[in-house]
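Engineer: Build me a model from this:
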Amino acid sequence: MSSHLVFQLYCTPVEADAVRSALVSEVATFAEFGDARIEFAQEAEADYEMHLSWAAQHPGEDPADRGYFLLQVQSATDIPESVLREVESALWEWIDSTYHGDSDEVVEVHVASHAGTKFVD
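Structural biologist: All right, here's what the predicted structure looks like:
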């Protein structure tokens, strides 16, 4: 079995790097991630939906400095679902407290995530 934790981000490169650093710190607190590797890359912009959404929430601001980023934690070993969910939840909370403040209306860092385990052939 192998385990993974994936975050898709739409934000500035500085924000994406800060999220990456927070994830590295969170993963380091769990021995289960001992053999895990963390991959971080800016993705090609094939879909402009997030640009439109962000621009609508930030009238008059140019979304040109924003991009799509993929942040993945991959482990060749099985990590318990509860640990994967704990790390996933902790990073969501960190993003919310760092970038979203008290407002549910304005989202600075758009994020989606997925965690899971699969059988390795």
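Engineer: Could you use CA atoms for every contact and neighbour count after this?
Structural biologist: OK.
Engineer: Break down this structure into its strands, ranges please.
Structural biologist: 2-11, 37-43, 67-75, 110-118 (DSSP state E).
Engineer: now the other sequence, so there's something to compare against:
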Amino acid sequence: MSTTPDRPDQAIRPPREPKETLVGAGPGPTAPPPAHDHRARVDLPEWMRNPTPPRRTPGRLASELLDRLPVLGTARRSLWRWRDRTPDAQSRPVVAVVVFLATTALTIALVGWFFYWLYLSLNDMA
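Structural biologist: Sure, this is the predicted structure:
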């Protein structure tokens, strides 16, 4: 690399030195290992660094039972898939609105029919 610029607006720069790479990262020069022990940026309390093991609650025992039996584990995963699905109201909003309106109309008709039947029944008694 020459130290004279090719164009007048370019500044003269010294040649670049090769970048250091990590030890064992491949061909090329290797970087020395760090001179100090690494310390975490945040000092965590002891209970967060070494948490106590989970307690043996009835829920955990049932969960372990489900994990031990393949049939129950399959049923559990299918239940999770069903629970995490996208509801039809979100994937098909127009259909959801039509079903809502049809259900509302049917409910109003049934309530109206009930009151009409009640009206006829009470008039027959009089």
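Engineer: Could I get the TM-score for this pair?
Structural biologist: The TM-score (TM-score structural alignment, normalised by the length of structure 1) is 0.16; 29 aligned residues with a Cα RMSD of 3.4 Å.
Engineer: closest one to residue 87 of structure 1 among the strands of structure 1?
Structural biologist: Nearest of the strands of structure 1 to residue 87 of structure 1, taken as Cα to Cα: strand 2-11 at 8.7 Å.
Engineer: for the closest one, which positions count as buried?
Structural biologist: Within strand 2-11 of structure 1, the residues that count as buried by 16 or more other Cα atoms under 10 Å are 3-11.
Engineer: if we take these, which one ends up nearest to residue 27 of structure 1?
Structural biologist: residue 5 (10.3 Å).
Engineer: quick one, what contacts that closest one?
Structural biologist: Contact analysis of residue 5 of structure 1 by Cα atoms under 8 Å, 6 or more residues apart in numbering lists 72-74, 84, 88, 113-116.
Engineer: Buried by neighbour count, from those residues: which ones?
Structural biologist: Neighbour-count burial (16+ other Cα under 10 Å) is assigned, among the contacts of residue 5 of structure 1, to 72-74, 84, 88, 113, 115.
Engineer: so where does residue 100 of structure 2 fall, helix or strand?
Structural biologist: Using DSSP states H and E, residue 100 of structure 2 sits in helix 93-125.
Engineer: same thing with residue 59 of structure 2?
Structural biologist: Assigned by DSSP H and E, residue 59 of structure 2 falls in helix 58-68.
Engineer: what would the buried ones among the contacts of residue 5 of structure 1 look like in a markdown table with distance to residue 95 of structure 1?
Structural biologist: Converted to a markdown table, these look like this (distance: Cα to Cα, whole Å):
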| residue | distance to residue 95 of structure 1 |
| --- | --- |
| 72 | 16 |
| 73 | 17 |
| 74 | 21 |
| 84 | 17 |
| 88 | 11 |
| 113 | 12 |
| 115 | 17 |
